[in-house]
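> how would this look folded up:
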Amino acid sequence: MIGIVTDSTVGLPPTVAASLGITIVPLVILFDQEAVLDGVDLDSAALFRRLEAAPIFPHTSQPSPAAFVQAYSRLIAAGAEGILVIVLSSRLSGTYQTAHLARELLPDELRRVPIEIIDSQSAAIGMLPAVLQAAREARQGRTLVEIRAHAQEILARTHFLGVLDTLEFVRRNGRLNGVLATLGDLLDLKPILVLERGNIVAAGLARSRRRACRHIAQLVRTMRPIESIILGESSPGAADDLRRELQTIYSGELPLYPLGAALALNTGPGTAAVAVVSRSPLSMGTSWSAASERSA
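Predicted structure coming up:
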């Protein structure tokens, strides 16, 4: 069998991941001197409750090498003949590098099992289509080479977009000037973000949440033909407006997954996201920017 490993930003609840044969290595959230595990010790709802009483704003950290070593060792002990690891973009986190380091730290007797590590150049539900397909193919008995190739091909066709409800959390984690964040919140501006080549890129600011969701739907329209769409939200109901807009341009199912605590800490409550799998690879940078100017 081939073991499938990913990180906790993927958004799969632990019980669901286990039922699919997917091993999740959690990111770490640091509350002053206390380290809690994303998706294990708390989800996004518990995170936001805890933040109300937190004297110091927490921050995230990649998993420890030991966490990956443990994941690899357990899979090998269970009979894995190979392991495929799909993790969030190396431009957003050190998780990819940690996964590599852990492979080198394995005892010699375990290093005979091949471990392939993919930098998804994405995050959260943007990785999910590839992870789910990899798990399906592992259950079907495909080889590590086949599963890796198919996962990379799906990642090349997957596009990740989102809208934030507030700029406050982006300001707190140092990704945006405080004055700009305050001004944006006062004007009720909703930032639209995309993941492009592993980096978070601003695709515009909309003057209301509904306009932001309509704008995202227009961007998704340019990605046709579409194979599948997945929604994500950091708090209950956050994706409702986005779902309604997407239903005007797409008639397929729109499954919804939670955005984990590690991601929610950097985006805040009310964040909605969408992962779109096109039927062919697309380079969307120019059209996203142009569409932003027209509709935001």
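> rest of the way, CA atoms for contacts and neighbours
Fine.
> Mind listing what's buried along whichever strand or helix holds Gln218?
Applying DSSP states H and E as the criterion places Gln218 in helix 209-221. For helix 209-221, a neighbour-count test (16 or more other CA atoms under 10 Å) marks 209, 211-220 as buried.
> now do stretch 200-211
200-206, 208-209, 211.
> And stretch 245-261, by the same measure?
245-246, 250, 254, 256-261.
> And stretch 123-138, by the same measure?
Those would be 123-132, 134-138, for stretch 123-138 by 16+ other CA under 10 Å.
> So Ser278 versus Phe31, what's the distance?
39 Å (CA to CA, to the nearest Å).
> Kindly apply the preceding question to Ala67 instead.
Following CA to CA, the distance that separates Ala67 from Phe31 is 19 Å.
> for Thr23, same thing?
Counting by CA to CA, the gap from Thr23 to Phe31 is 25 Å.
> Give me the more crowded residue out of these two.
Applying other CA atoms under 10 Å to Thr23 and Phe31 shows that Thr23 carries more neighbours, namely 23 against 17.
> which residue packs closest to the more buried one, ignoring adjacent ones?
Nearest residue to Thr23, sequence neighbours excluded (CA to CA, 6 or more residues apart in numbering): Val5, at 4.7 Å.
> Who are the contact partners of Thr15?
By CA atoms under 8 Å, 6 or more residues apart in numbering, the contact list for Thr15 is empty.
> helix, strand or coil for it?
Of the three states, Thr15 takes helix according to DSSP: H, G, I helix; E, B strand; the rest coil.
> before we move on, what about Glu253?
coil.
> what sits against it?
Per CA under 8 Å, 6+ apart, neighbours of Glu253: 228-229.
> how much space is there between it and Arg197?
27 Å.
> hang on, the earlier thing: please flag which of the buried residues of stretch 200-211 sit within strands.
200-206 (DSSP state E).
> Would you reformat the residues you listed as a markdown table and include distance to Thr166?
Shown next, in a markdown table, are those (distance: CA to CA, whole Å):
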| residue | distance to Thr166 |
| --- | --- |
| Ile200 | 16 |
| Val201 | 16 |
| Ala202 | 14 |
| Ala203 | 16 |
| Gly204 | 14 |
| Leu205 | 11 |
| Ala206 | 12 |
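> still on that earlier bit, other SSEs contacting the helix holding Gln218?
Counting contacts by 3 or more CA pairs under 8 Å, 6 or more residues apart in numbering; DSSP states H and E, helix 209-221 packs against strand 158-163, strand 190-196, helix 240-246, helix 285-295.
> Second input sequence below; structure requested for side-by-side comparison:
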Amino acid sequence: DLHEDGSLSPAELFRLAEATKRPVRTTSPAPSQFLEAFRRAHESGAGEVLCLTLSARFSATYEAAITARGLAAEELPGLDVRVVDSGGLAMTHGFAVLAAARSLAGGASSGVAAGQAARVGERARLAGLLGTMRYLARGGRVPWIVHWAAQLLRIRPLLAFAEGRTRSIGRVRTEEKGLARLVEYAKAHTSGGALRAAVMQTAAPEAAQRLSEALRRELAPVELLQTDFTSVMAVHTGPGFVGLAFYEDD
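Okay, the predicted model is just below:
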């Protein structure tokens, strides 16, 4: 079955995945969906569109938007469409979008806003504690034997995403140690500037609240957001994920 993002909650997704035992896949928006959004902007009187997409390394979204931009050039004369790969995922992408929105609200041109989004996307980091590796194994991202070993040893992996790459940053046996490691990671990659941070979770609200409190206490961010993963991200992490994204503002 095909479900639009937002039409199926993570809880429903996990229930269906466990009931069917089938791997769950995600797909990027089609060029036609981007083109329809560009049409709406054109109809509203807009002369420019700034379209920010997820990292092209992990999603075909950027290529779909580029294709739609070409179609828009033929169909919608007078509409200037600028497509930017934010280089980010989840809230590292979200921070790039927010940075662009702030620039535009302050009167900046779309070119300046696009540059600001790209800079934030390059600078932002993400780190998270997984509750299970089962969904990574189902998606073919790790061997099943790795999931089984982690389950047997009661190990929870920590992963980080920065500069377009994902890597392991450790393993822990308890949630509390994992949360402490996430705060340590943020400390190690900040230098006392104006910190903007976000805490993300999938079926782990209490852990997310504890992580938020620790970040406020240890790093005093100027902005701290809390958000739930959508089903598209939950497909990859599974339940029990808690993580943070952050960058230091100019």
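> TM-score for the pair, please.
The TM-score (TM-score structural alignment, normalised by the length of the second structure) is 0.90; 246 aligned residues with a CA RMSD of 1.9 Å.
> Out of the helices and strands packed on helix 209-221 of the first structure, flag the one nearest Ala45 of the first structure.
helix 240-246 (17.0 Å; CA to CA).
> What range does the helix or strand following that closest one cover in the second structure?
Next along the chain after helix 240-246 of the first structure, taking DSSP H and E as the criterion, comes strand 256-258. Aligning strand 256-258 of the first structure against the second structure (TM-score structural alignment) gives residues 226-228.
> Run through who's touching that stretch.
Contacts of stretch 226-228 of the second structure (CA under 8 Å, 6+ apart): 198-202, 208, 212.
> Translate Phe160 of the first structure into the numbering of the second structure.
Counting by TM-score structural alignment, the partner of Phe160 of the first structure is Leu126.
> Next, count neighbours for the residue nearest to its match when sequence neighbours are not counted.
Excluding its sequence neighbours, the residue lying closest to Leu126 of the second structure (CA to CA, 6+ apart) is Ala245, at 4.2 Å. Using other CA under 10 Å, Ala245 of the second structure has 27 neighbouring residues.
> from the ones in strands among the buried residues of stretch 200-211 of the first structure, which is closest to Thr267 of the first structure?
Ile200 (11.8 Å).
> Okay, that closest one and Ile117 of the first structure: tell me how far apart.
22 Å.
> thinking again about what came up before, in a markdown table: the buried residues of stretch 245-261 of the first structure, plus distance to Leu164 of the first structure.
Compiled in a markdown table, these are given as follows (distance: CA to CA, whole Å):
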| residue | distance to Leu164 of the first structure |
| --- | --- |
| Glu245 | 16 |
| Leu246 | 17 |
| Tyr250 | 22 |
| Leu254 | 20 |
| Leu256 | 17 |
| Tyr257 | 16 |
| Pro258 | 15 |
| Leu259 | 12 |
| Gly260 | 15 |
| Ala261 | 15 |
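> ok, which pair from those residues is furthest apart?
Tyr250 and Ala261 (28.8 Å).
> still on that earlier bit, counterpart of the helix holding Gln218 of the first structure in the second structure, which residues?
Going by TM-score structural alignment: helix 209-221 of the first structure matches residues 175-187.
> Now do the matching stretch: distance to the chain's middle.
19 Å (CA atoms, centre = their mean, to the nearest Å).
> ok, now which ones touch the residue nearest to Leu126 of the second structure?
91-92, 124-127, 197-200.
> how big is the offset of the match of strand 256-258 of the first structure relative to the first structure?
Following the fit onto the first structure, the mean deviation recorded for stretch 226-228 of the second structure is 0.9 Å by mean CA distance after the TM-score superposition for the first structure.
> What separation do you get for Leu37 of the first structure and Ile29 of the first structure?
6 Å.
> which neighbours do the two share?
Common neighbours of Leu37 of the first structure and Ile29 (CA under 8 Å, 6+ apart) do not exist.
> Mind checking which of those two has more residues around it?
Ranked by neighbour count (other CA under 10 Å), Leu37 of the first structure and Ile29 place Ile29 first, with 23 against 20.
> what about that one, helix or strand, and which?
strand 28-31.
> just to revisit the earlier point, residues contacting the match of helix 209-221 of the first structure, please?
So stretch 175-187 of the second structure is contacted by 127-129, 156, 158, 171-172, 207, 211, 214-215, 218-219, 243-244, 246 (CA under 8 Å, 6+ apart).
> What is the equivalent residue in the second structure for Leu75 of the first structure?
By TM-score structural alignment, Leu75 of the first structure lines up with Ala41.
> Quick check: closest non-adjacent residue to its match.
Per CA to CA, 6+ apart, closest to Ala41 of the second structure is Val49, 7.3 Å.
> got a list of what that neighbour touches?
38, 41, 79-82.
> Strands along the stretch 51-200 of the first structure, start to end?
59-61, 82-87, 115-119, 158-163, 190-196, 199-206 (DSSP state E, counting those that start in this stretch).
> in the superposed pair, what's the mean gap between the first one and the second structure?
On superposition with the second structure, the mean distance recorded for strand 59-61 of the first structure (mean CA distance after the TM-score superposition for the first structure) is 0.7 Å.
> tally of neighbours for Phe34 of the second structure?
21.
> List the contacts of it.
64-65, 68.
> what would those residues look like in a markdown table with neighbour count and distance to Val112 of the second structure?
Converted to a markdown table, the contacts of Phe34 of the second structure look like this (neighbours: other CA atoms under 10 Å; distance: CA to CA, whole Å):
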| residue | neighbour count | distance to Val112 of the second structure |
| --- | --- | --- |
| Ala64 | 19 | 23 |
| Ala65 | 27 | 20 |
| Ala68 | 22 | 22 |
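> so which of those residues would you say is closest to Thr237 of the second structure?
Distances from Thr237 of the second structure to the contacts of Phe34 of the second structure, taken by CA to CA, are shortest for Ala64, at 24.4 Å.
> Need the counterpart of the closest one in the first structure.
Using TM-score structural alignment, Ala64 of the second structure pairs with Thr98 in the first structure.
> wait, that match sits on Pro63?
Yes: applying CA atoms under 8 Å, one finds Thr98 of the first structure in contact with Pro63, separated by 7.2 Å.
> circling back: how close does the match of helix 209-221 of the first structure sit to the first structure?
Mean for stretch 175-187 of the second structure is 1.1 Å (mean CA distance after the TM-score superposition for the first structure).
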